[in-house]
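Colleague: sequence and predicted structure below; questions after.
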Amino acid sequence: MTRIRTVALLLACLALPGCGALLSEGSSAAAGIGGASLAEAVGANAAATTGIGLGVQAGARAGLQYAQRRSRNAAQLRLAAVAGPLEVGGVTRWDTDHSLPIEPEERGEVTVVRRIAAGDLDCKEIVFSVEGDPPARAFYTATICRDGTIWRWATAEPATERWGSLQ
């Protein structure tokens, strides 16, 4: 019954925007408790129970980080798709629409400041803003490149401040 309540709490948290820290710590704690319960059920001693709990906790944390990386990749692809058709100097709005709310929805403006092209290489340097709450804007630069008909994020390391350590 405790596991059902824990899972229900985590699912409820997914419905709330901006609860990334709670989700991270909550899933980690729930995984640790679930792992300890599993170890107790199979009759493991205290050391084994702790080890299993920590292992399950690490797995849950790695799973959440994987989901965050995928969400950030989707945001990058969305921004590249919006900026790709722009000519140098063109400005347009962009936004994200995450299928799982583990990252906040974002919006802003993007402009192409330079085109880099040679042979089959077709890239653009972009400057984009991210509008926050309360109204404030942060600015970032990136490079996008055409891959066939699709524009993709080509910057090796986005700003750590923006994407965190999970790039």
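Modeller: Good, I have the coordinates.
Colleague: drop to CA atoms for contacts and neighbour counts, all remaining ones
Modeller: Will do.
Colleague: G35 - how many residues pack around it?
Modeller: If you count neighbours by other C-alpha atoms under 10 Å, G35 ends up with 21.
Colleague: for N45, see how far away it is.
Modeller: 13 Å (C-alpha to C-alpha, to the nearest Å).
Colleague: also R72?
Modeller: R72 is 41 Å from N45, by C-alpha to C-alpha.
Colleague: give me the more crowded residue out of the two.
Modeller: Per other C-alpha under 10 Å, whichever of R72 and N45 has more neighbours is R72, with 19 against 11.
Colleague: that one should be in a helix, yeah?
Modeller: Yes. The assignment for R72 (DSSP: H, G, I helix; E, B strand; the rest coil) places it in a helix.
Colleague: what's the closest non-adjacent residue to it?
Modeller: Leaving aside its sequence neighbours, R72 sits nearest to W163 (C-alpha to C-alpha, 6 or more residues apart in numbering; 7.4 Å).
Colleague: hold the first one in mind and look at this next one:
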Amino acid sequence: MVASLLTLGLVGCNSVGGFAGAATGIAAGAATTNPAVGYGVGIGVKAAVDATGKYVFRKWQQAEQDAIAALIGPMQPGEIQSWQIQHSIPYGNEHGELQVIRVFRTPLAPCKEVLFSVIEGKGKKQQRQWFVATACRQTTAWKWAVAEPAVARWGSLH
């Protein structure tokens, strides 16, 4: 059991559903002495855990983007501001800088194009990567101007 937990910590979040499905499938198969039941339970649990994980990370990424977009709103072109994300679980806490490089209007909303950095590491191992993003004003707030969280291209902020 301890080895399984250590392995789980090393392989990452993408394997959680597989481990959960395997564990519950084996337990259900052993409890019912029916491998088909164990297989069905294992597949169901894996699907549920994977879907839940994807939902949670998608909402987390959206919250990160909304927090950055909220900072962009009052900024003027050329202005530089620090940003930081702190999660209730100490995972994926990132920081960097924002700089508005352009303000423009679309038929639907005013928008701002920004450069933002994600700073990883500490001390001499610190690395800074720069990305371009757009935020637009919606009715009540500034929002990331993409159809879905586009954080795959910049490492999900973690």
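Modeller: Noted; the coordinates are in hand. Bear in mind that the values here come from a model prediction, so they are computed numbers and not experimental data.
Colleague: now the strands for structure 2?
Modeller: Remark: strands assigned in structure 2 by DSSP state E are 80-84, 95-105, 110-120, 127-137, 142-144.
Colleague: nearest to K54 of structure 2, out of those strands?
Modeller: strand 142-144 (19.4 Å; C-alpha to C-alpha).
Colleague: so how far does the closest one sit from its counterpart in structure 1?
Modeller: Taking mean C-alpha distance after the TM-score superposition for structure 1, the mean distance separating strand 142-144 of structure 2 from the aligned residues in structure 1 is 0.7 Å.
Colleague: surely the residue nearest to R72 of structure 1 and S71 touch.
Modeller: No. When contacts are counted by C-alpha atoms under 8 Å, W163 of structure 1 is not listed as touching S71 (10.6 Å).
Colleague: more crowded one of the two?
Modeller: Between W163 of structure 1 and S71, counted using other C-alpha under 10 Å, the more crowded position is S71 (21 against 13).
Colleague: what's the match for that one in structure 2?
Modeller: S71 of structure 1 maps onto W60 in structure 2, with residues paired by TM-score structural alignment.
Colleague: just D147 of structure 1 next, same as before
Modeller: Aligned counterpart of D147 of structure 1 in structure 2: Q138 (TM-score structural alignment).
Colleague: rewinding a little: any idea how far D66 of structure 2 is from the match of S71 of structure 1?
Modeller: W60 of structure 2 is 10 Å from D66 of structure 2, by C-alpha to C-alpha.
Colleague: please apply the same query to Q138 of structure 2.
Modeller: Q138 of structure 2 is 12 Å from D66 of structure 2, where distance means C-alpha to C-alpha.
Colleague: of the two, who's got more company?
Modeller: D66 (17 against 14).
Colleague: what's near enough to touch the closest residue to that one other than its chain neighbours?
Modeller: Leaving aside its sequence neighbours, D66 of structure 2 sits nearest to K143 (C-alpha to C-alpha, 6+ apart; 5.7 Å). Contact analysis of K143 of structure 2 by C-alpha atoms under 8 Å, 6 or more residues apart in numbering lists Q65, D66, A69, A70, A135, C136, R137.
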